[in-house]
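Q: fold the following, please.
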Amino acid sequence: MKKLEPAVATSNKIKFDDGDSHESSSEEEEEIERELADVTFEELLRARSDGSEMVYRKSNAEKKSSRANKNRPMEMSSKKPVSRFREVIQVPKRVGRDPRFESLCGKLDVEGFKKRYDFIHKNELPAEKEALKKKMKEENDPEVINELKDRMAQIGRELKSAVTKHTDKEIIAEHKKKEREAAKKGKRPYYLKKSDIRKQKLIQKYEELKGTGKLESFLDKKRRKNAAKDHRYMPYRRPAEQ
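A: Presented below is the predicted three-dimensional model:
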């Protein structure tokens, strides 16, 4: 079996034979000459030496296409079918920018951002919730009423989340202030855990309810809720067998 040299990569092959050269047409000869012009002399010698009669043709994709001007259209071969989707006009690529990671947009000031847009949770959302309540009383369509209820529930969750974040922020800021004073005296700093923040929130809520006189009613409501929860897991008495 004759060994082939993978000197030039492609699947198109041209066979040339000295005995049959007179039978080929002039166009075929010109085509062969053009193809052989891309093959180096060293590769031809190597193909002759090992008895191979095949020379591999270079693919057009490997040939570097050059244009005199970058704005001119690319020259395409007429022997290959043109794909349905191709770039006819070269449009400059649009690069998207993310202001969070762009130095041109400046540094994000989280505290300043919250202060500037704090009016949304203090004024805008509560006013929208009250307007939705009034609209729900006047509405008769059940689908519209359900949509209004969903929007009101969404506003309530957002307001509750904002209050929770604000409380956590105040607790952490107060703790940092105390730890700075302790660090000046040579003490090691202590970093709050999530469980510590929950305890501090419970203490604050307890003090607030005690100051407003609503502590007893709150505790009574909690007891009833816990009793109802425990009652669900109590075993039922089996009916007496007859």
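
Q: could you use CA atoms for every contact and neighbour count after this?
A: Noted.

Q: what segments of the protein are strands?
A: 13-15, 54-56 (DSSP state E).

Q: how many residues are close by I14?
A: 13 (other CA atoms under 10 Å).

Q: again with D118
A: Neighbours around D118, by other CA under 10 Å: 13.

Q: swap in R188?
A: Neighbour number of R188 under other CA under 10 Å is 11.

Q: could you list every residue that touches it?
A: A182 (CA atoms under 8 Å, 6 or more residues apart in numbering).

Q: how far away is it from E170?
A: 22 Å (CA to CA, to the nearest Å).

Q: go on, H121?
A: Applying CA to CA to H121 and E170 gives a distance of 17 Å.

Q: between these two, point out the one with more neighbours.
A: Per other CA under 10 Å, whichever of H121 and E170 has more neighbours is H121, with 16 against 12.

Q: the longest helix belonging to the chain packs against which elements?
A: In terms of residue count, the longest helix belonging to the chain (DSSP state H) is helix 142-184. If you count contacts as 3 or more CA pairs under 8 Å, 6 or more residues apart in numbering; DSSP states H and E, helix 142-184 packs onto helix 125-138, helix 194-212.

Q: quick check: angle from it to helix 194-212?
A: 110 degrees (axes from the mean of the first three to the mean of the last three CA atoms, to 10 degrees).

Q: what angle sits between helix 142-184 and helix 125-138?
A: 160 degrees.

Q: buried residues in stretch 127-146, which are they?
A: Residues of stretch 127-146 classed as buried by neighbour count (16 or more other CA atoms under 10 Å): K129, L132, M136, I145.

Q: circling back: could the helices and strands packed on helix 142-184 go into a markdown table alongside distance to A37?
A: Converted to a markdown table, the helices and strands packed on helix 142-184 look like this (distance: least, CA to CA, whole Å):
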| stretch | distance to A37 |
| --- | --- |
| helix 125-138 | 77 |
| helix 194-212 | 76 |
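
Q: second input sequence below; structure requested for side-by-side comparison:
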Amino acid sequence: MKKPSTELASSSRIQFKESNEDCSSIPSEDEEEIENELADVTFEELQKARSNGSHLVFQKPKEEKMSRRANKNRPMEASSKKPVPTFRDIVQAPKKVARDPRFESLCGTLDTEGFRKRYNFLFENELPAEKEALHKKLKKCKDPKIINEVEERISWIDKQLKSDTTKRADADILAKHKKKEREAAKQGKRPFYMKKSEIREQRLIEKYKELKASGKLEKFIEKKRRKNAAKDHKFMPYRRPGE
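A: From the prediction side, this is the model:
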């Protein structure tokens, strides 16, 4: 029964010796810093700390040391405590600036008449020839997937040809109007600029005159009437089964 008492005594002595060694290991510079910090603390704060039993003295936050390089040829030392960001711009590459030629003065201005003259062969020769070849292919083909693709291509060609004819008609009307207004301006009159709606109206008038001269006006009006009736039929309500 005497053995455990001796062990406890020896353990307590060892702890006491370690605590003394820890106290003696504190350098004198740290003691001076603690004394300086305690000098700034008020008596009231010390009394509160003692009453709570904590005996804690709040140290002032130390100023962050500026990270400097030991040598100008060495890299900057970063702290391992700070987390590294996920995205870092290691090499700043030059940004690609996208330019739209429609709104850039460097690209010049678009000459619509010159563009139409240069690429006139597409609308007069290439697209009509492609349309005929697609019609021949459509007659021979039996695969529904290929038939669908060919029909979509033919509809696209029709739209392109139709838009080209309307643009040409609008350009001719505008050119005639500009020529007329130049002659009027020479006489001292104020120029009149046509709107898009007025150009469209003038185009329809000229088309009406052409159809009337060729004798196709009634056929055109009947086709237009059926097309409008089909559009109106979509919005008509269906009959109820009880009626």
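
Q: of all the helices and strands packed on helix 142-184 of structure 1, which one is nearest S59 of structure 1?
A: Minimum separation from S59 of structure 1 across these (CA to CA) falls at helix 194-212, 64.9 Å.

Q: rewinding a little: where in structure 2 does the longest helix of structure 1 fall?
A: Under TM-score structural alignment, helix 142-184 of structure 1 corresponds to residues 144-186 of structure 2.

Q: how big's the offset between the longest helix of structure 1 and structure 2?
A: The superposed helix 142-184 of structure 1 is, by mean CA distance after the TM-score superposition for structure 1, a mean 1.5 Å from where its aligned residues fall in structure 2.

Q: pull the distance from stretch 100-113 of structure 1 to the chain's centre.
A: 20 Å (CA atoms, centre = their mean, to the nearest Å).

Q: how long is it end to end?
A: So stretch 100-113 of structure 1: terminal residues 13 Å apart, CA to CA.

Q: contacts for it next, please.
A: Counting by CA under 8 Å, 6+ apart, P99 sit against stretch 100-113 of structure 1.

Q: ok so, going back, among the helices and strands packed on helix 142-184 of structure 1, which comes closest to Y56 of structure 1?
A: Of those, nearest to Y56 of structure 1 by CA to CA is helix 194-212, at 70.6 Å.

Q: show me which residues of that closest one are buried.
A: I197, Q200, K201, L209.

Q: and it, how far from structure 2 on average?
A: Helix 194-212 of structure 1 versus its aligned partner: 2.1 Å mean (mean CA distance after the TM-score superposition for structure 1).

Q: show me what that helix packs onto, helices and strands only.
A: Partner elements for helix 194-212 of structure 1 (3+ CA pairs under 8 Å, 6+ apart): helix 142-184, helix 215-232.

Q: redo those as a markdown table? Include distance to D109 of structure 1.
A: Shown next, in a markdown table, are these (distance: least, CA to CA, whole Å):
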| stretch | distance to D109 of structure 1 |
| --- | --- |
| helix 142-184 | 16 |
| helix 215-232 | 39 |
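
Q: which one of these is the most hemmed in?
A: Between these, helix 142-184 has the highest mean count of neighbours, a mean of 14, where neighbours are mean count of other CA atoms under 10 Å.

Q: tell me which of the helices and strands packed on helix 142-184 of structure 1 lies nearest to R46 of structure 1.
A: Closest among these, once you apply CA to CA, is helix 194-212, at 76.0 Å.

Q: how far off centre is the host helix or strand of R50 of structure 2?
A: R50 of structure 2 is part of helix 43-52, with elements assigned from DSSP states H and E. Relative to its chain's centre, helix 43-52 of structure 2 lies at 62 Å (CA atoms, centre = their mean).

Q: then stretch 73-81 of structure 2?
A: 37 Å.

Q: and the contacts of that stretch?
A: Looking at stretch 73-81 of structure 2 with CA under 8 Å, 6+ apart, the contacting residues turn out to be S67, R68, R69.

Q: and what of stretch 157-167 of structure 2?
A: F123, L127, K131.

Q: let me have the residues you listed in a markdown table, adding distance to R182 of structure 2 as columns.
A: Formatted as a markdown table, these follow (distance: CA to CA, whole Å):
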| residue | distance to R182 of structure 2 |
| --- | --- |
| F123 | 31 |
| L127 | 37 |
| K131 | 42 |
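
Q: mind checking which of the helices and strands packed on helix 142-184 of structure 1 is nearest E29 of structure 1?
A: Across these, E29 of structure 1 has its closest neighbour in helix 125-138 (82.9 Å, CA to CA).

Q: report the distance from that closest one to the chain centre.
A: Worked out by CA atoms, centre = their mean, helix 125-138 of structure 1 lies 35 Å from the chain centre.

Q: list the helices and strands it packs on?
A: helix 142-184.

Q: centre of the chain versus the helix it packs on, how much separation?
A: Taking mean C-alpha positions (CA atoms, centre = their mean), helix 142-184 of structure 1 and its chain are 26 Å apart.

Q: also stretch 73-92 of structure 1?
A: 33 Å.

Q: contacts only, for the residue positioned nearest the centre of structure 2.
A: Closest residue to the average C-alpha location of structure 2: A98 at 12.3 Å, with CA atoms, centre = their mean. By CA under 8 Å, 6+ apart, the contact set of A98 of structure 2 is empty.
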